[in-house]
Each structure stands twice: as C-alpha cells, then as structure tokens.
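Asks: The amino acid sequence is not available; the structure is as follows:
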C-alpha cells in the first residue's frame, strides 16, 4: 500500500510574476492572438493568461457588438479573485463596434484594479508616440465594418487617407490570409501621403511582415497584436525592445493616453 504523507512544516510562498500578469480576452474563433502575443513578449518578464469570449460568424457589426453580452463572464474567469495587471480585449473591430470606453468600464467593474487596453486604443497611442496622423489602413473586413473602423480613427483626429479590406466573413478564415498577400496588398494600396500603415485584426498574420514593409515603404507599420503588446508594456511601465516589433518598439517610454 502506498504511504501517504503531508509536509509537516510551513512552506515558503512567493508570487508568480508579480506586477506582470497580462490577461487576454480572445475571440473563441481566433487562431492566432495568443501565439502572436507570446512571440512578441517572450523576452519580457510577464505572464500571459487567456480566456475566450463568445463570438459567432460572420464578422459584421451586429455580431461584433453581441460580444459585450459575454464580457462579464470572460473577464471574471481571468484568474477569479486574483489580480491581473493589464487586461487586453483582443479584437480591433469588436472594440470599435462596442465602444472602447464601454469595454473599459465593463471590464473594470469586474477587475477594478486592472488597466485595460485593446488593439485600436493601443494603435492610437502608438500613432501619438510616433507623431503620425495620415494613415492607410488594411483590414480583412467587409465594407460595413471598415466604415466604422475609419470613423473610429477619424474621431481621434487622425486622417484616414484610404482603407482597404479583404472582405472576409469568417474569423477563422482571416488567419488563412497568407502574409505575402498582406505584404502585396500593402505595397499596392498604401497612399503616397501616408505617414504610417495600420494593419487591423488580431487574427491576421501581420507581424510577420512588419520589418519588410517598414523597409520597403519607409514608414512605420502598426498592427493590432504588435500595438497591443507594445501598449501593455507601456502600461506596466516596462518598455522592452522587440527585434521583430518594428519602429514602435525602438521608442522609449511614450504617452499611453
């Protein structure tokens, strides 16, 4: 018979990554965001925890707005009863459709001590840090969603010169868009007056082409996952260089409002 014993003395205790816990609220259909965030933050002293939020295709305004109904549960299940330093809502078009302030308030009702970010808030902060205002935007979305994305950034006093979508309706199919196709779309569609390119969507394999596009276009390239990773570190007060993170990671501390 196996002998059963218990430790008979008080054991030492310590926190795991104190001051560096990042919670991701990811769409249940998103294949990419966790791998992308871990790739970008692999050398930073942070811990990444993920929970999934309900989402149903197609990717349209109605279905994006509907995610708000599951947000309380998704937030509460990120380490229940424990501190999460920054919570990132991992959907660019979802943030636009629901509203960044509404998302922040709803998340902080459940996790009041957590700072909150998302791809479009993070991208806006990156544009401010880079000192750019004239943008080309490339997305996987349909025109209905692109119209709202363009308005979001225009309301931030950014000049959206043009916005181009791949017209993909299923979230999982967004990840199937090859990075070469993203690169070719950027090279063909970037406006000659653009001061930066924004590639929207956490499910899009865009971080693979940041360095190449920055070299070929001669302007900063901001993507949803890259912007979120950068902004998370800014909010934590832990700026960190990332070799494939593009020009934004070459900056030091920046305005994160």
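Replies: That came through fine. For clarity, every value in this text was computed on a predicted model and none was experimentally measured. Numbers count the residues shown, from 1 in each chain.

Asks: CA atoms for contacts and neighbours, from now on please.
Replies: Will do.

Asks: Quick one: classify residue 107 as helix, strand or coil.
Replies: Taking DSSP: H, G, I helix; E, B strand; the rest coil as the rule, one finds residue 107 in the helix state.

Asks: ok, now which ones touch it?
Replies: Shown in contact with residue 107 (CA atoms under 8 Å, 6 or more residues apart in numbering): 71, 72, 75, 116.

Asks: Among the residues you listed, name the ones in strands.
Replies: residue 116 (DSSP state E).

Asks: Among the contacts of residue 107, which one lies nearest to residue 83?
Replies: Of all the contacts of residue 107, residue 75 has the smallest distance to residue 83: 11.6 Å, by CA to CA.

Asks: That closest one is in contact with residue 24, isn't it?
Replies: No: using CA atoms under 8 Å, residue 75 is not in contact with residue 24; the gap is 9.0 Å.

Asks: Please compare the first structure with the one that follows:
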C-alpha cells in the first residue's frame, strides 16, 4: 500500500445552505416532498425519531425526549440554517415552544421550524385569519390542534377530520381523496384551508386543491418547506400554489 504524500486542497462545503429534517420513523412523505426543493445551493439532510402507531396524544407526547438527540445527529458539529421537526400533531401535543427549544438545544444556531410555527407564519403571510382546518386524525387528536390555532389568533370557520390513527395509512390517501376531503371540509367565510399532518401528500397538489376549493391552501409540508427556504434566504417557488408565489 502506498500512502500518497500529496497536498490536499479542500473545497468549501458542497452546498452553501443546509436544512435538517427530523422525521418520524414511520414517515413516508416528508423527505419526498422536500426532494422538490430546487437545486439552488440548499442541501437537505434527514434523520428519524422513534415513533409507534397509533397516532394518539400519548404516543405523540412520547417523542418529546428524543427531539434534541435527533437534531444533534444531523451533521454533528456542523452548522445548519434550519432544522424542521416534521410532525404537526406532536408539535401541538408536546408544545410548539418546547419542540423548538429542543431543536435549539440539539442544533444551536439553526432556525427551529415546526409545521405549527411554519403554518401560522404562512397563513399570516397570506392574510388569512379565518380558516378551515382539516386533519386526518381522530377527534381527540384534532381537538388540541383546533385549540392551538384558536390560541394563535385564528378563527376556525370549519373543522373536519378523517378519523384515522395510522400515519402510514394517512400517507396512502389518494390525491383524489385529499381533494374531495378538502372540498367537503371548506366552510363559508374561510380565507384559507390548512391541511394538517406531514404524512398527507397534499403539498405537491396544493394548486389542484386550490382550484377545487377556491381558496389558498397551506399543508403541513408546504409550510415547513416554505419556511425552510426562507431561512436559507431563498424565496423562489419549489411547488405550485399561492403560498410558494409569495415574494
């Protein structure tokens, strides 16, 4: 074996901007949606956090102690621009402020993003404070989310759920079913529709849902992708829909 004694020149890090994803062990959707991120110098690096179905307040709360460790696992000792914790319902059950603090503890300096913090910011940016909330969850899991939105200053014109407990099944909801559910859920007087759950494949069809309901649509993954891009200084469109067209 020959050890080559050559001068080694190192480039800067391969991509100038970097986003970390903390996804559930059972997640089929978030990484796929974030793959839509345009190749404009932003890298996406993911890790997974333990989770076991069914989706209930108790199983969601059980993730609280793992968030910091998961965030720290993403490119250890290297900076990230943002870290996304990809679970809407757990962000509510654990507490959005608590989740973002846990991200900061694991990855200091990174912008902590949750579907709730990103969803609120997206809806405010769209000028929507009267909304319809649609979730795939059961009523006991949906109710704390409804209260969270109301506490955040939103008026719920409509509140609907699909009564599901397995996030793997939520990820299999067809695009047609999502559109039909959105059409059935939207209540008069709503200024936007928020579709909860990072498992639901709504981000890539946001424009189709908007055509069906006649309102701006914000899904959990669409909101976190939008917020992550802005944390990286990028305001381009990654996916169709009114949110992505905001300057």
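Replies: Yes, it's here. Bear in mind the structure is a predicted one, so any value in this text is a computation, not a measurement.

Asks: Can you give me the TM-score here?
Replies: Scored against TM-score structural alignment, normalised by the length of structure 2, the superposed chains reach a TM-score of 0.96; 247 aligned residues with a CA RMSD of 1.3 Å.

Asks: sorry, back to before: between residue 75 and residue 24 of structure 1, what contacts are shared?
Replies: Common neighbours of residue 75 of structure 1 and residue 24 (criterion: CA under 8 Å, 6+ apart): residue 51.

Asks: can you give me the helices for structure 2?
Replies: Assigned by DSSP state H, structure 2 shows helices spanning 30-34, 57-61, 67-73, 88-94, 96-106, 115-125, 139-151, 167-170, 175-185, 206-213, 220-231.

Asks: Over which residues of structure 1 does the first one lie when aligned?
Replies: I take that to be helix 30-34 of structure 2. Taken onto structure 1 by TM-score structural alignment, helix 30-34 of structure 2 occupies residues 33-37 there.

Asks: average distance between that stretch and structure 2?
Replies: Mean deviation of stretch 33-37 of structure 1 relative to structure 2 after superposition (mean CA distance after the TM-score superposition for structure 1): 0.7 Å.

Asks: which of the residues in that stretch are buried?
Replies: 33, 34, 36, 37 (16 or more other CA atoms under 10 Å).

Asks: got it, and stretch 225-238 of structure 1?
Replies: Those would be 225-236, 238, for stretch 225-238 of structure 1 by 16+ other CA under 10 Å.

Asks: against structure 2, where does it fall?
Replies: The aligned range for stretch 225-238 of structure 1 is 221-234, by TM-score structural alignment.

Asks: Stretch 136-148 of structure 1 now?
Replies: Going by TM-score structural alignment: stretch 136-148 of structure 1 matches residues 132-144.

Asks: Residue 212 of structure 2 matches what in structure 1?
Replies: In structure 1, residue 212 of structure 2 lands on residue 216 (TM-score structural alignment).

Asks: Its match: neighbour count?
Replies: Neighbourhood size, residue 216 of structure 1 [other CA atoms under 10 Å]: 10.

Asks: Run through who's touching stretch 105-116 of structure 2.
Replies: Residues outside stretch 105-116 of structure 2 that contact it (CA under 8 Å, 6+ apart) are 67-72, 79-88, 91-92, 96, 99-101, 103-104, 198, 220-221, 223-224, 227-228, 231.

Asks: Now do stretch 80-88 of structure 1: which range of structure 2 does it align onto?
Replies: Under TM-score structural alignment, the match for stretch 80-88 of structure 1 is residues 76-84.

Asks: Buried residues in that stretch, which are they?
Replies: 79, 80, 81, 82, 83, 84.

Asks: and what of stretch 204-213 of structure 1?
Replies: 204, 205, 206, 207, 208, 209, 210, 211, 213.

Asks: can you list contacts of it?
Replies: Taking CA under 8 Å, 6+ apart as the rule, stretch 204-213 of structure 1 contacts 32, 36, 140, 174-175, 177-180, 182-183, 186-187, 199, 221-223, 225-226, 244-246.

Asks: Show the buried residues in those residues.
Replies: 32, 36, 140, 174-175, 177, 179, 182-183, 186, 199, 221-223, 225-226, 244-246.

Asks: Format the helices of structure 2 as JSON lines; extra columns: distance to residue 15 of structure 2.
Replies: Listed next are these as JSON lines, based on distance: least, CA to CA, whole Å:
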{"stretch": "helix 30-34", "distance to residue 15 of structure 2": "16"}
{"stretch": "helix 57-61", "distance to residue 15 of structure 2": "33"}
{"stretch": "helix 67-73", "distance to residue 15 of structure 2": "19"}
{"stretch": "helix 88-94", "distance to residue 15 of structure 2": "28"}
{"stretch": "helix 96-106", "distance to residue 15 of structure 2": "21"}
{"stretch": "helix 115-125", "distance to residue 15 of structure 2": "24"}
{"stretch": "helix 139-151", "distance to residue 15 of structure 2": "36"}
{"stretch": "helix 167-170", "distance to residue 15 of structure 2": "32"}
{"stretch": "helix 175-185", "distance to residue 15 of structure 2": "33"}
{"stretch": "helix 206-213", "distance to residue 15 of structure 2": "28"}
{"stretch": "helix 220-231", "distance to residue 15 of structure 2": "14"}
